[in-house]
Structures are given as structure tokens and as C-alpha cells.
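> what would the 3D arrangement of this be:
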Amino acid sequence: MRIIHPDDRQTAAIVQAMHAVATAEGGIELLPVERDSIAAIQRHLLHRDPPIEPAGRALPADLATVLDDPVMRCQTVRILAMLPVIDKRVMPAKVRVVEDAAERLGVEDQGLAILRQAVKGQYRRLAFGLMMRSVAHYWSPTGKARLRDWLDMLRIGMPAIPGLYGFLTDRSLLARYEGLGGRPHDSFGYGIWRFYKDRGFPIPGEPKSFPEGWSKHEAYHVISEYETSLQGEMLNAAFSGGNTEVLCMDLLLLTLLQFQAGIQVMPGPCLTDELRPDAFFRAVARGMATSVDLLDGWDLWTVVDLPLDELRRRYHVPPLSPEERAWLAANKALLA
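Sure thing, here's the model as predicted:
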């Protein structure tokens, strides 16, 4: 996502548009989690604290006039696209308001395509699209899903066959990652190695490991300081979605669908009511402020020797406040 700095008039229009979506233009009362989410979006994504109340609950008639910048228009539609999922129902009436706003603003975005599939209950199609894009940008180093990348998926799902497993070990890649354990203990490379070791995750090159490209996901954890607990994974997805243009709405909408709405889209945990709006949208904002997109040609190996604190400074990662650290620790979401 991109950082925007709306002026007072633009902020008022975006806030009214958010209320229009969440209430289906006045037809439905806001849930507490929706009200908290709109307030958190104002604080962290619109830089408005204290939050303001809307002038009405219909889409502003002058929305397209007030929001005249293409980047602000796109980011507004992305914000609006998250709101119908928060009530856990993905109601057609709310999605229609998002579609109306997008049409007025002349925006077509991946988030709209995902939302259309979700409101129709087309979760298999949604999952297939998410998987295709994830394999291309997370698993593959080329940005396109190759046959080799799909074969890697089959490898991970295979039962343990000792002789075959030895054949599947990529010894040179494994040695490269194991070598990170010899880096200085304050380095980013050592932090990655320790992340794998402390959690018992297979290191790239091992038979049951994810492809090396998936190490970008682990790098997000290390850089953002969000743990691999359920709440930590939700916040890491929020940080990642905020950081990247490549899979922005895939990451944000998938985690809201699967961790808030309780809709099983992809394999893995499926929960309801996991969203903590202030922490979630703060994580999105931290990812947005991070100046290097880890999914856009970033190479982990160019920075493995940098001290981790220095890497965060270079990338302009907003530090966690003592209060945030305390909350994250209490919720088992702070990286140990």
C-alpha cells in the first residue's frame, strides 16, 4: 500500500465513505469492531487522531471531485474493500457500496476481484487465484509460477520416504542457510537462522522446507518483530500487506477472511473475532512506512551481514513503542 496524507476535506470524504460501506449507506448499524476499525484506520492510515465522525452515511456526492489524486483514490478503495469482511458476513449490500465508490473513482484493484468472489461464496476460485499469485511472488524467484514451483508444492505434501528424502535435500542451499548461524549474533542473517531454529522450522534446502522464496515471509517476521502465534501471524500479514504492492490485498483480505470472518479459504488455522483493530491497522501502517518492498526483487543475501537494528533503520521500519511491546507480549505476538 502507499502512504497518503489527505487534507481535512479529503479525510472527511474518506471517513464518510467508510461509514457508508460499513452501514450499507445507513441501512445497518455499526458493530463495535467496525467502529473501532474505522477509528484505527483514521489514526494509522489517514493520520487523524482523534478520529472524526461522518457528515452522513451515504457515499459523498463529491467523492470523485474531492479525491482527485490517483494514488489516494486507489488507497481509498483498498481501505473500503477491507470493511465488508470485518462484520464476518461479507454482505452484498456493503460490497455494492464499495463497487459504487470504486466506479466513481475509476479504480479497478485486485481487492475488488477478491471481494466479488467472497460475496458470491466462490472460495475455491478465490483460493486458486491467491495460490497462483503466492507461488509466483513468494515461492518463485522469477515473479511467475513455474512448473518447478508447483512441483515444490507436491514435494512438501509428500509422505516421508527416507531414501527419496535424501535425494530431495538441496545440500548447497542448506549449507548456505546453516552458515547464517555463524554470523554475528546481532546480524540480520543470524536472526533469520535463529528464527528457523528456535521454532523448529525446516531450513531451506531440507526436504520438508518451503522453497527458498518463502524465506521472505520469515524475513517479514524478523524485521517486523511479530511472532508466529495466531495473533502474530495476523499482524505479520498486515505488515506484509502494507509493505507490498505485489500481493497487498491478497494478504490483507485473506487474513481478514480467515482470521476474523472464520471463512476457510486456504489450508491452516481458521478463526473468528481475532481482529484487534488498533494493532492490525498499526501493523499495516508500519509496513507502509517500510521503504523497501520485500516482494519486489528484494535479495535477502545482500543484507545478511547488517546488524538487525541497522537494517530496520535503513528500511525506515517504525519502531514498536514500549506500550506496543507490552501489549504484543501479553498477547503472545511479540517476536521472542
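> make it CA atoms for all contacts and neighbour counts henceforth
Will do.
> I figured Gly181 hits Tyr190, correct?
Yes. Gly181 is in contact with Tyr190 according to Cα atoms under 8 Å; the separation is 5.3 Å.
> neighbour count winner among the two?
Tyr190 (23 against 17; other Cα atoms under 10 Å).
> any idea which element the more buried one lies in?
Here Tyr190, judged by DSSP states H and E, is contained in helix 188-199.
> please give me the structure for this one as well, since I'd like to look at both together:
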Amino acid sequence: MRLIQPDPAAALLGLRAMKTVASTDGAIRPGARALMEAAQKMILHTQYDIDALPPVGATELAKGFPGAQLRAQFVNGMLVSSLADGVPSRETVAKVEEFAGALGIATPEITDLRLMADGHMLLAKLDFLRRGHIKDIFKNQLEQKGPLGFAKSVLTMRGIIEDKALAARYRAWEKLPEGTLGRGLIDFYNQHGFAVPGEPAGFPEAGLYHDFCHLLGGYSTEPEGEIQVASFSAGFKKERPIYIALFSVMIFSAGVQMRPTNDPFVTVGVLGKPGVAELMLAAIERGSKVNIDLTDKWDYWAWIEMPIDEVRQRMNILPKPAV
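Down below sits the predicted model:
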């Protein structure tokens, strides 16, 4: 998912439309404002006074906003912005729907926003999860491990059983030389008290790319780091990348528990904290330079004995930019 810079006229229209959405309920809230400011700095390269921008209607926006890719990017931006400060109101979602419709962008994520705004949280979660990267993880787990292996991975994730033989394969990484990818990940797990696959609460193997991205990208497990690692992954994910970014935004900025685990931790408004919105956009751009989609059945076993720096070089994982 690459971030496209629009021409100056479209940039102004888009920013006006983002403000229109963000001010539907009154004053612009911190997360939405931070995203608009970050978009000006990181994508649009403009310096408009957000409070002075006039609103824009759907017809005017559609007339001056060219290109399907740019339109899709703008709709994605509206989705993120509408979740930046909590679950959006019905009025906010209606404005998102109006603008997306005028731009000719039909996307099921807006339906999930509508369900959330209407209080149908369980339906919204189920619909979102069945379309996004969590579905991809479980699909890949089933294809790679078969029905029995899939069932065992779900039961271990839920803490019902354990697979000692599988866990031992991962614990063997503790014997790898320091600085290698496998040793780095097992050290990361031990540092944070995480379970490896096969241990109770261990995540299915098809989803380990998330933890590898923490390691390879240098992102923390704090809410700000989780927003970045999801954005980094969205950058290189080939199919439906917005889901992986929205998933993290829902948990850490909208306060909605979306995980298929028992972890209750959520936060509200992380994107409104200074610099986080800029770090999110920088992570997307950084991820877009990676030359392999780690979410698509990546065989990390072929890489675990390599030095981490060599892995980064081969994958074209660039240093984190200063923002």
C-alpha cells in the first residue's frame, strides 16, 4: 500500500473533506486533527490552517478528485480518521458514506463502521474479522497445517491444550547465535513473557509475521508501537491492506477489542498523542518499500539462522525515518 501525493488542488479538496468529516459532531477531536496535520506534513506537503478551511460537499469533492487509487486512499483516510478518537457517531459515518459514494468507492469497512455506530458491535466485529487479515491467518494456518493442526493451534491459543513438541521447536531458537533472526525473536518473546506456538496462549504459526515485524521494524509493543507495526505490515501487504491498519486503530485508538484472544487491553485516542499519526504514516511508507509480503505464507524457517541485519537488507527494510 503506497501513499500517493495528490496535486495541489486535490490535496486542498481532500483536506477540506477530511475536516468536514471530522467536524460533523462539532469541534475536531485530537486524533482526527493529528491525522490531518500528519497528512499535510507526510503526504500533501501543504501548510493550511485546518480551522480556517471551509467545508466541502460531496459533488464538489468528486469533481476535483481524480483517479481510482487516490480516491481509495482518501476513503481509507476517512476510515482511519473516523476511528481515531473512539467509535464514530452515526452522523460521522453518514458523512463518510456520502463522500465515499460520490467518489464511487464501495467498501465493506464502511458497513462495519455503520454497525458500530448503531451499537451492533458483535456483528461489526464478526464481519470485519471474516474479511481481514485475521481470516487470512487462519486460512493460511488451515492450508499449511491441515484440519488437525489448525484445530490444535486454535485450542492452544485459547489456552485449552498445549503442543509440547511444537513448542520445543521454537524454544530451540534459544540456542541460536545472538544476532540471528530466530534468536532475536525468542529473546523478544522471553523479554515480554509471550508464549511461543504450542504453548498455552501461543499464537498460530501463520500469524508469527506480526512478531517478526516488531523485531525487524524495531517497533515496541506499546500502543504507539502496535499502531506502527500494523501500518508497516499494511505497507507491504498485497491484499486488503487497510484491514490490518484499521484493526490496530480500532484496538488502540477507538477502544474496541478486536482480537480473537482473551486479551482485554484497549486504549482510546492514541493517534491524538503528539507524533503518533506521523509515525503511522511513516511506517506505511517504510513498509511499502519491503520486497516481500510477510503475511502471505512467508517461510520464516528459511531465515531464522541469518543475522537480523542481513534479513533487513535482503527484504529492503530501510532504517526508521526521522519524523
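> give me the distance between the residue nearest to Ala22 of the second structure when sequence neighbours are not counted and Ala277 of the second structure.
With sequence-adjacent residues excluded and distances taken as Cα to Cα, 6 or more residues apart in numbering, Ala22 of the second structure is closest to Ile28, at 5.5 Å. According to Cα to Cα, to the nearest Å, Ile28 of the second structure stands 15 Å off from Ala277 of the second structure.
> go on, Phe252 of the second structure?
Look at Phe252 of the second structure and Ala277 of the second structure: by Cα to Cα, they are 12 Å apart.
> can you give me the distance of the aligned partner of Asp118 of the second structure in the first structure to Val95 of the first structure?
Using TM-score structural alignment as the criterion, the counterpart of Asp118 of the second structure in the first structure is Lys120. Remark: distance between Lys120 of the first structure and Val95 of the first structure (Cα to Cα) = 11 Å.
> more neighbours, the two?
More crowded of Lys120 of the first structure and Val95, by other Cα under 10 Å: Val95, with 25 against 11.
> for the more buried one, give me its contacts.
By Cα atoms under 8 Å, 6 or more residues apart in numbering, the contact list for Val95 of the first structure reads Val21, Ala81, Pro84, Leu115, Arg116, Val119.
> element containing the residue nearest the centre of the second structure?
Closest residue to the average C-alpha location of the second structure: Ala245 at 1.8 Å, with Cα atoms, centre = their mean. Using DSSP H and E, the element containing Ala245 of the second structure is helix 241-252.
> if we can go back for a sec, surely the residue nearest to the centre of the second structure meets Ile227?
Yes. Using Cα under 8 Å, Ala245 of the second structure is in contact with Ile227, at 7.3 Å.
> what's the mean deviation for the helix holding Ala245 of the second structure versus the first structure?
Helix 241-252 of the second structure differs from its equivalent in the first structure by a mean of 3.0 Å after superposition (mean Cα distance after the TM-score superposition for the first structure).
> C-terminal to that helix, what's the next element?
Following helix 241-252 of the second structure in sequence order, the next helix or strand is helix 276-288 (DSSP H and E).
> from the chain's centroid, how far away is that next one?
How far helix 276-288 of the second structure lies from its chain's middle: 10 Å, per Cα atoms, centre = their mean, to the nearest Å.
> with stretch 213-222 of the second structure instead?
Relative to where its chain is centred, stretch 213-222 of the second structure has its mean C-alpha point 13 Å off (Cα atoms, centre = their mean).
> give the aligned range of it in the first structure.
Counting by TM-score structural alignment, stretch 213-222 of the second structure corresponds to 220-229 in the first structure.
> skipping its backbone neighbours, what lies nearest Trp150 of the first structure in space?
In space, Trp150 of the first structure is closest to Val135, 7.7 Å off (Cα to Cα, 6+ apart).
> what about the helices in the stretch 101-250 of the second structure?
Remark: helices assigned in the stretch 101-250 of the second structure by DSSP state H, counting those that start in this stretch are 108-117, 121-131, 133-157, 164-171, 181-192, 209-217, 223-236, 241-252.
> what does the residue nearest to Ala22 of the second structure correspond to in the first structure?
By TM-score structural alignment, Ile28 of the second structure lines up with Leu30.
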